[in-house]
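>>> Turn this into a model:
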Amino acid sequence: MLTNVDKSRAKRPLFIVFVLIVVLSIFMVMSLSGQSEQTDIPEQQLAKILSEMEDVGQVFVYFHYEQQKEKQFLAVTQQQNITGVIIVAQGAQDVHVQRLLKQTVGNVLQIPTHRIQVVAMQPKEEAK
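Reported below is the predicted structural model:
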């Protein structure tokens, strides 16, 4: 006959397995939610770096992606290739700044400069 001590020892592995499953589930949910929040990070990082360049000012960047499906054995994966970039910058009314932004972004992203559009940012109206 099992005593109370033996019964508690028998339940211990089940409790440990249950705790591990709960911890792994929480970790997976947190990592998946973290991935969805990081979708704009490359654009934000590039905008931050470009805004530090001389005469550029504030910058916003948008990437256009082309999705391609590749069929593999028992799986379908999706790749996202950058096919175009829009850069909105305060200093973009200067032709030299436009050219510098196009060349820099083209080199960094390894895309041709004709796929990069640089436009001047609309001046902000000062608060009255």
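
>>> Could you use CA atoms for every contact and neighbour count after this?
OK.

>>> The spatially most central residue of the chain and Gln80, how far apart?
Nearest to the geometric centre of the chain sits Thr39, at 3.2 Å (Cα atoms, centre = their mean). With the distance defined as Cα to Cα, to the nearest Å, Thr39 ends up 12 Å from Gln80.

>>> what residues does stretch 42-62 touch?
Applying Cα atoms under 8 Å, 6 or more residues apart in numbering, the set of residues contacting stretch 42-62 from outside is Phe63, Val85, Ile86, Ile87, Val88, Ala89, Gln90, Gly91, Ala92, Val97, Leu101.

>>> before we go on, could you also do this sequence so I can check it against the first one:
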Amino acid sequence: MQKPKRKLHMLFIGTLLAILIIFINSTIGSMGGGNKKGEESREVSALEQALMKIEGIGEVFIYTHSEPKDESSPLTDYFSVSGTKSEKQNPLQGILVVAEGADNPMTKNKIKRILSAVLQLPEHRIVVEEMNKRGIYIESE
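Below you'll find the predicted structure:
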């Protein structure tokens, strides 16, 4: 009578252990997925800080638009007709920059050229707009 109970207990403990391992693995995997977003926001923040240090540019806000990534199978390139692997395209599709000092056309052009070079993005995909002036703004009469 002792043996069947012992086998049942071992089976139960094994099942609990397997469920625990699956749970831990899934929570660690979900934490790793958020790392990409954090890395992207750090890059955007660093880019904003660098742009603010350029003469003629004040406060800067950057919004990026990225193409959603397709989860492809590892065998996609294996079964392709051509022998070359598909090139990785830039997932960044466009960028909006709102900056103080962008009312000056030379500054706006400078921002576009810099971002085009840094992000490897064509200039027509970069939009630069002037930031609203905050606080009391008195026009001279």
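
>>> quick one: TM-score?
TM-score for the superposed pair, counting by TM-score structural alignment, normalised by the length of structure 1: 0.64. Supporting figures: 119 aligned residues with a Cα RMSD of 3.8 Å.

>>> circling back to that earlier point, I'd like the contacts of stretch 42-62 of structure 1 written out as CSV, with distance to Gly34 of structure 1, secondary structure and neighbour count added.
Rendered in CSV, the data for the contacts of stretch 42-62 of structure 1 read as follows (distance: Cα to Cα, whole Å; DSSP: H, G, I helix; E, B strand; the rest coil; neighbours: other Cα atoms under 10 Å):
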residue, distance to Gly34 of structure 1, secondary structure, neighbour count
Phe63, 20, strand, 16
Val85, 25, strand, 23
Ile86, 26, strand, 16
Ile87, 26, strand, 25
Val88, 27, strand, 22
Ala89, 29, strand, 25
Gln90, 31, helix, 20
Gly91, 34, helix, 20
Ala92, 34, helix, 22
Val97, 35, helix, 19
Leu101, 30, helix, 22
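
>>> Pipe these into JSON lines and attach distance to Pro123 of structure 1 per row.
Compiled in JSON lines, the contacts of stretch 42-62 of structure 1 are given as follows (distance: Cα to Cα, whole Å):
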{"residue": "Phe63", "distance to Pro123 of structure 1": "23"}
{"residue": "Val85", "distance to Pro123 of structure 1": "21"}
{"residue": "Ile86", "distance to Pro123 of structure 1": "18"}
{"residue": "Ile87", "distance to Pro123 of structure 1": "15"}
{"residue": "Val88", "distance to Pro123 of structure 1": "12"}
{"residue": "Ala89", "distance to Pro123 of structure 1": "10"}
{"residue": "Gln90", "distance to Pro123 of structure 1": "8"}
{"residue": "Gly91", "distance to Pro123 of structure 1": "10"}
{"residue": "Ala92", "distance to Pro123 of structure 1": "12"}
{"residue": "Val97", "distance to Pro123 of structure 1": "17"}
{"residue": "Leu101", "distance to Pro123 of structure 1": "19"}
